[in-house]
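Trainee: Coordinates for the following, if possible.
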Amino acid sequence: MKQFWWARLAPLGLLAACTCLGVVQGCGPGPGYGTRSRPRKLTPMRYKQFFPNFSENTLGASGRAEGKISRNSERFNQLVCNYNPDIVFKDEENTSADRVMTKRCKDCLNRLAIAVMNQWPGVHLRVTEAWDEDGHHPQGSLHYEGRAVDITTDDRETKKYGILAQLAVEAGFDWVHYESRYHIHCSVKADKSEAVERGGCFPGWARVTVAGGRQKTLSSLASGDRILALSGTGQVVYSQVLLFLHRDQESRSVFLSLEADGGNRLVVTPHHLVFLDPDCGHNANEYRAVFASRARVGDCVLIGTPGGQMETSRIVSVSLTESVGVFAPLTEAGTMFVDGVLVSSYALLEDHDLAHWAFGPLRLLRSLKRSFWGEDVKGQQKAGIETATQFGTTEKISIHKQDNLSEPLRVKDQEQCSLKTSEVHWYARLLYRFACIFLDSDIFHA
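Mentor: Alright, predicted model coming up:
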């Protein structure tokens, strides 16, 4: 009987995966660039604006300077020369210094060169400054390490520079600054920076509430555990952990720390979805799933109180932190309370409902397994009823997509459509590949 049902379900599962065009990977290294499937309107950066909204030498941008590289130093052998014929190098020193850079910088620059030619046929990218060996920049400048470039277009039309800066963001540069009326400054992380390959969703020490009311860390959580979540109908339930979309005990990642009044603190990767209400106190039952990087001081999150009630909590601080271990449990409800704060199970794609739908086949297979292989459905239903009674939740919490989004607090990931394969669930990787092909890159975390 088992073989009969699996034989029938295998083609169904494959068909469902192939038809999931709006799909999302739950967690893992996020997108930094990608080939757009169709033309779209770009929003130019403003003069003096920079992305992400941190200073250049912080973890959320290009990171700390590691020291000047000279031609006779051992580290100089780690730099490469860029001979891309589609890029114009100013090279006013006649030493080819403007062609010298790190491999990561070269890759970003080459992608940007293609984007410039696509945006303005007949126009080429121009590099006015790259590696500096003559001491023309302030101490600590990333130009001394080949990690920074100053760029223009070869026609030198300054009205294009706002779009050029935005194209540089999409090409994968970790920090872009519309620094001058006459050039754009871009920089990247060090090639071997641990922050380059960023993954996960929550640190292993983050806690969830399991059936019975006990607290459990994500690192000790197992598939089959039931944790506190919010159902699609707005009821607080214990929802079963189906699997881990990402689970890595040793990976070091950069997280956002969202501290709310009342002592609640959520530590989460910037590309994960959290439920926020920007109009805290005015529309408390309307929460939208947005990237954590969009969180601002004054926004409200939804929390569960020790007394079993639901209430809002205002964010009082947003900061960056580093931690070891990344975990991304997928619950049947698609939501969960992590350290008391309501979050989505999904990331990278800013559409909770679409992501939840995309993982429907996994929930279907688990449901069929319970039905035909005798897993305890009644036990789960009982847990859900007990939870609703415990929390006394009769009001329905509406969860909506965010339509009009504020300017994001971006933390750049290494690359779009190229996933670190270890520790990421195969189904998540498969669906994310389909998403990269069929969805406009606007919907992904940048």
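Trainee: going forward, measure contacts and count neighbours with C-alpha atoms only.
Mentor: OK.
Trainee: leaving aside the residues next to it on the chain, what's closest to Glu286?
Mentor: Distance criterion CA to CA, 6 or more residues apart in numbering; nearest residue to Glu286, sequence neighbours excluded, is Ser398 at 5.3 Å.
Trainee: all strands for the stretch 1-150 of the chain, in order.
Mentor: Applying DSSP state E, counting those that start in this stretch to the stretch 1-150 of the chain gives strands spanning 50-51, 80-81, 87-89, 100-101, 125-129, 148-153.
Trainee: What is the fifth one packed up against?
Mentor: Where contact means 3 or more CA pairs under 8 Å, 6 or more residues apart in numbering; DSSP states H and E, strand 125-129 is packed against strand 87-89, helix 103-119, strand 148-153.
Trainee: Identify all contacting residues around the first one.
Mentor: The set of residues external to strand 87-89 that reach it, using CA atoms under 8 Å, 6 or more residues apart in numbering, is Asp98, Arg99, Asn110, Ala113, His124, Leu125, Arg126, Val127, Thr128, Asp154.
Trainee: I'd assumed Arg38 was in contact with Leu439.
Mentor: No - with contacts counted by CA atoms under 8 Å, Leu439 stays clear of Arg38, the gap being 9.4 Å.
Trainee: Neighbour count: those two, which is higher?
Mentor: Leu439 (17 against 9; other CA atoms under 10 Å).
Trainee: residues in contact with the residue nearest to the more buried one when sequence neighbours are not counted?
Mentor: Of all residues not flanking Leu439 in the chain, Gly22 sits nearest, at 6.7 Å (CA to CA, 6+ apart). Contacts for Gly22 (CA under 8 Å, 6+ apart) come out as Leu354, Ala355, Ala358, Phe434, Ala435, Phe438, Leu439.
Trainee: From Ile87, how far out is Gly22?
Mentor: 36 Å (CA to CA, to the nearest Å).
Trainee: The structure of the following sequence is requested for comparison with the preceding one:
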Amino acid sequence: MSVCVGLSVLLLLLGPGPLWACGPGRGGHRVKTPRKLTPLVFMQHIPNMSENTLGASGLAEGKITRQDPRFAELEPNYNSEIIYRDEEGTGADRLMTERLKEKVNTLAISVMNQWPGVKLRVTEGWQEEGILHTQREILHYEGRAVDITTSDRDRSKLGMLARLAVEAGFDWVHYESKSHIHCSVKSESSHSAKSGGCFTADTTVVTSDGHRLPLAELQVGQQVLTFDPQTGRTQYSEVLLWLDRDPDEDRLFVEISTEGGRRLAVTPNHLLLVRRPHGPQAVYAGNVEKGDELLGLDSSSMTSDAVVSVRAVRRRGVFAPLTTAGTLVVDGVGASCYAVVASHPLAHAVFAPFRLLSNAQHAARALWSSAFGGAAVDARSTPPQPVGVHWYAQGLYWVAQRVLPQGMLS
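Mentor: The predicted structure is shown next:
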């Protein structure tokens, strides 16, 4: 029953969608016409956000050398329809991640179709030597970026080449130079982490008795410090369940440090509350940048705390509790309990069945206590802690992938 209610809420909140769109033909079907491709202009990049954010290619994870275990993940690309400059003479430009290789090969076909007789030319791929001068270059050192042009080196083609790269599925495309286009992709680990958003084992919450407790020791049913996103006022709320919990899982986290000395490690697709002129807005942790203002705990309310640095770290253990309020104060920072779907209100609404169930259980216990005394209630044993993603969360994400617009999913 709770699944049906949750899914019904999800569909109702979405409102009329493409399936009910007006148009000629049965069921709103319209004949598709070829879309005209518009070249990018000099210095334009798509998407219109920083390269090292979740909505683009994600945070840098560290330079890969030939001695690094991750070097085995780089694959040589021997596609004969691609020309490599290979100025080092080592074949390094051919080495790339599996995802980058897929996009480069797709683009090579598009280039030949757009300009018969012309091939894609890679001028820079994986970098193994030299000094890192800019943050953009770091993805070259990870095998996640290429600089490209065409085999005829016709600069008038660069704008359209950039557009073809966008269509080929690169996660970030930048017409950054009058001699080449820069393209990059997300890491393989960022895709494997889509199942949920979590905090680390040593991330702390404040319990109703005033103690600071690491999530690894938190139990369902405990009261922890949360807050109201609209008013910013803090409150204690019950932990209803674990959306995800696995003490042994190794995962990539975003470590965010603030001006007030707070430091929080969270998965890139988890929602954090960022201060905006019209009120707090939930954004993916992987999209938080230096200068953004997170909500930080100040006495009995939340205040602004500017971000001073963001970096990628790997940690063992993932923990994601769900509270009645749908929020948490973790390591002094205000966060949503939800991830993957880019809407805190929507995610909170579809978990309403668990709040209703919790209220019903409390009412039943109160009735039992008043009728028979509290002994039976007090004798309840602590249930074993679960491991893995909660079944309800998995089901909702499965539905969201098939119903929500792609822009609302990480």
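Trainee: Now the TM-score, please.
Mentor: Here the TM-score for the pair of chains, by TM-score structural alignment, normalised by the length of the second structure, is 0.65; 349 aligned residues with a CA RMSD of 4.9 Å.
Trainee: now the contacts of strand 87-89 of the first structure in JSON lines, with distance to Leu9 of the first structure and neighbour count?
Mentor: Output for the contacts of strand 87-89 of the first structure, formatted as JSON lines (distance: CA to CA, whole Å; neighbours: other CA atoms under 10 Å):
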{"residue": "Asp98", "distance to Leu9 of the first structure": "58", "neighbour count": "26"}
{"residue": "Arg99", "distance to Leu9 of the first structure": "55", "neighbour count": "26"}
{"residue": "Asn110", "distance to Leu9 of the first structure": "45", "neighbour count": "18"}
{"residue": "Ala113", "distance to Leu9 of the first structure": "47", "neighbour count": "25"}
{"residue": "His124", "distance to Leu9 of the first structure": "52", "neighbour count": "23"}
{"residue": "Leu125", "distance to Leu9 of the first structure": "52", "neighbour count": "24"}
{"residue": "Arg126", "distance to Leu9 of the first structure": "55", "neighbour count": "20"}
{"residue": "Val127", "distance to Leu9 of the first structure": "55", "neighbour count": "22"}
{"residue": "Thr128", "distance to Leu9 of the first structure": "59", "neighbour count": "19"}
{"residue": "Asp154", "distance to Leu9 of the first structure": "57", "neighbour count": "16"}
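Trainee: and which of those residues is nearest to Val341 of the first structure?
Mentor: Within the contacts of strand 87-89 of the first structure, the smallest distance to Val341 of the first structure is 41.6 Å, found for Asn110 (CA to CA).
Trainee: ok, longest strand in the first structure?
Mentor: Ranked by residue count, the top strand of the first structure under DSSP state E comes out as strand 236-260.
Trainee: in that one, what counts as buried?
Mentor: Within strand 236-260 of the first structure, the residues that count as buried by 16 or more other CA atoms under 10 Å are 236-248, 251-260.
Trainee: And stretch 32-41 of the second structure, by the same measure?
Mentor: Pro39, Leu40.
Trainee: Enumerate every residue touching the residue lying closest to Ala193 of the second structure once chain neighbours are set aside.
Mentor: Leaving aside its sequence neighbours, Ala193 of the second structure sits nearest to Arg251 (CA to CA, 6+ apart; 7.2 Å). Applying CA under 8 Å, 6+ apart, one finds that Arg251 of the second structure lies in contact with Ser189, Ala193, Thr267, Arg314, Arg315, Arg316, Gly317, Val318.
Trainee: I'd like to know how many residues surround the fifth one.
Mentor: Neighbourhood size, Arg315 of the second structure [other CA under 10 Å]: 17.
Trainee: Please identify the helix or strand for it.
Mentor: strand 301-323 (DSSP states H and E).
Trainee: counting contacts, what elements does that strand pack onto?
Mentor: By 3+ CA pairs under 8 Å, 6+ apart, strand 301-323 of the second structure packs against strand 223-227, strand 234-258, strand 293-298, strand 333-339.
Trainee: I'd like those strands laid out as CSV, including distance to Leu271 of the second structure.
Mentor: Converted to CSV, those look like this (distance: least, CA to CA, whole Å):
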stretch, distance to Leu271 of the second structure
strand 223-227, 14
strand 234-258, 12
strand 293-298, 11
strand 333-339, 5
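Trainee: Ok, which of these comes nearest Ala201 of the second structure?
Mentor: strand 234-258 (7.0 Å).
Trainee: give me the stretch of the first structure that the very next helix or strand once past the closest one matches.
Mentor: For strand 234-258 of the second structure, the following helix or strand on the C-terminal side (DSSP H and E) is strand 263-266. Alignment of strand 263-266 of the second structure against the first structure: residues 265-268, by TM-score structural alignment.
Trainee: Mean per-residue distance, that stretch versus the second structure.
Mentor: Compared with the second structure after fitting, stretch 265-268 of the first structure deviates on average by 3.0 Å (mean CA distance after the TM-score superposition for the first structure).
Trainee: which residues sit in contact with the closest residue to Asp155 of the first structure other than its chain neighbours?
Mentor: Among residues not flanking Asp155 of the first structure along the chain, Val123 sits closest, at 6.8 Å (CA to CA, 6+ apart). Counting by CA under 8 Å, 6+ apart, Val123 of the first structure makes contact with Val116, Met117, Thr153, Asp154, Asp155.
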